[in-house]
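J.: Got a predicted structure here, sequence first:
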Amino acid sequence: MNYTLEIIVKVPMKDFILKFDNPDNMKHWQRGLISTEHLSGNPGEYGAKMKLIYQMGKREMELIETVTHRKLPHEFHGTYDAKGIQSIQENFFEETPEGHTKWISKSEFIPLSFTMRLMTVLMPSAFKKQSLLYMKDFKNFAEKGVSVSHA
């Protein structure tokens, strides 16, 4: 399952990247994030691994992020491995003529279990909706300083 989302964040690209590239800020725009733990490599650099734990409704979900490409301020890509599914995220950043930042996110979800295969077939909009929510929450955080950490 593949999709692409775009959003305009009304901050200069330099400010966008400073907020986006700081793991301490993740709690402010990734709903349900409980904790992060650096596992290996130089944090945020190519090959680095980080464990992310989320509360999704009544269950906890653990992801392992691996940075697969980093060419900031224009590109940041990673894979996210969880039980039954792998996500490949490619993020592209462009400066708009108004001096804002256009964030283009390309997502691919690869189901690794029967249950996840069913979810990607029967509920593809749920994945897209969650991705868009994170992007909108980042926009609110970057533009207005609004945090979802207590939401």
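T.: Arrived safely, thanks for sending.
J.: from here on, contacts and neighbour counts on C-alpha atoms
T.: Fine.
J.: Need the single longest strand in this protein, by residues.
T.: As assigned by DSSP state E, the longest strand anywhere in the chain is strand 59-71.
J.: tell me what it is packed against?
T.: strand 49-56, strand 75-82 (3 or more CA pairs under 8 Å, 6 or more residues apart in numbering; DSSP states H and E).
J.: Show me which positions of stretch 67-84 end up buried.
T.: 67-70, 73, 75-82 (16 or more other CA atoms under 10 Å).
J.: Need the max-distance pair from those residues.
T.: Greatest spatial distance in these: P73 and A82, 27.3 Å, computed using CA to CA.
J.: Which parts of the chain are strands?
T.: 2-9, 33-40, 49-56, 59-71, 75-82, 85-95, 101-111.
J.: adding another structure so you can compare the two:
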Amino acid sequence: MKFNCDIHILKPIEVVAACFEAPEALKYSQKGFVKIEHLSGEKGQAGSKSKLIYKKFDLLETIIENNLPHSFYARYEHKNMSNTMLCNFVAINDCETRLTSEIEYTELKGFVVKLIAKLFPSLFKKQVDKWLERFKDFCEQR
């Protein structure tokens, strides 16, 4: 399953990219996020691994490519699913940035997750849209 989400943020590309790298952005935009634990590799660079800890679950993040302020590509693994996320940042003008996220679920494990993905694939996109809206609010309030 693959889908794209995008949003326009009324901040320059450098500000949006800096917000994207800030751990407090995840606390603001993703409900239940607690903290990031760096596990291996050079922090923030390709090949580095981190554990993203939420109140109800953990994710393993592996950065595939970090070309901020222009793009960020990573893999996220959970016991029930794996996905990749490619974020592209494009300066619309000096004060506005378009953020596009391309999400691809590469592995779904377990009957319930597979069933939800098959019957209600729009739920996955709606969740990402909600996170992007909250991220936009975070950026624009800075």
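T.: Right, received. Where do you want to start? Small disclaimer: the values here were computed from a predicted structure and weren't measured.
J.: Any chance of JSON lines for the helices and strands packed on strand 59-71 of the first structure, columns distance to A126 of the first structure?
T.: What follows is those, written out as JSON lines (distance: least, CA to CA, whole Å):
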{"stretch": "strand 49-56", "distance to A126 of the first structure": "13"}
{"stretch": "strand 75-82", "distance to A126 of the first structure": "16"}
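J.: In the second structure, what range does stretch 125-133 of the first structure match?
T.: On the second structure, the counterpart of stretch 125-133 of the first structure by TM-score structural alignment is residues 122-130.
J.: That stretch vs the first structure - mean distance after superposition?
T.: Following the fit onto the first structure, the mean deviation recorded for stretch 122-130 of the second structure is 1.1 Å by mean CA distance after the TM-score superposition for the first structure.
J.: what does that stretch rub up against?
T.: The contact list for stretch 122-130 of the second structure (CA atoms under 8 Å, 6 or more residues apart in numbering) reads F3, N4, C5, D6, A117.
J.: Over to stretch 38-50 of the second structure?
T.: Contacting residues not belonging to stretch 38-50 of the second structure are listed as I36, E37, K51, L60, E61, T62, I63, I64, E65, N66 [CA under 8 Å, 6+ apart].
J.: Could I get the buried residue list for stretch 91-98 of the first structure?
T.: Using 16+ other CA under 10 Å as the test for burial, stretch 91-98 of the first structure gives N91, F92, F93, E94, E95.
J.: Show me how far that stretch is from its chain's centre.
T.: When C-alpha coordinates are averaged (CA atoms, centre = their mean, to the nearest Å), stretch 91-98 of the first structure and its chain have centres 17 Å apart.
J.: Check stretch 48-56 of the second structure too.
T.: 12 Å.
J.: Quick check: buried residues in that stretch?
T.: By 16+ other CA under 10 Å, the buried positions in stretch 48-56 of the second structure come out as S48, K49, S50, K51, L52, I53, Y54.
J.: cool, and stretch 7-22 of the first structure?
T.: Residues I8, V9, K10, V11, P12, M13, F16, I17, K19, F20 are the ones in stretch 7-22 of the first structure that count as buried (16+ other CA under 10 Å).
J.: which part of the second structure lines up with that stretch?
T.: So stretch 7-22 of the first structure sits over residues 7-22 in the second structure, by TM-score structural alignment.
J.: Same check on stretch 80-93 of the first structure?
T.: By TM-score structural alignment, stretch 80-93 of the first structure lines up with residues 76-89 in the second structure.
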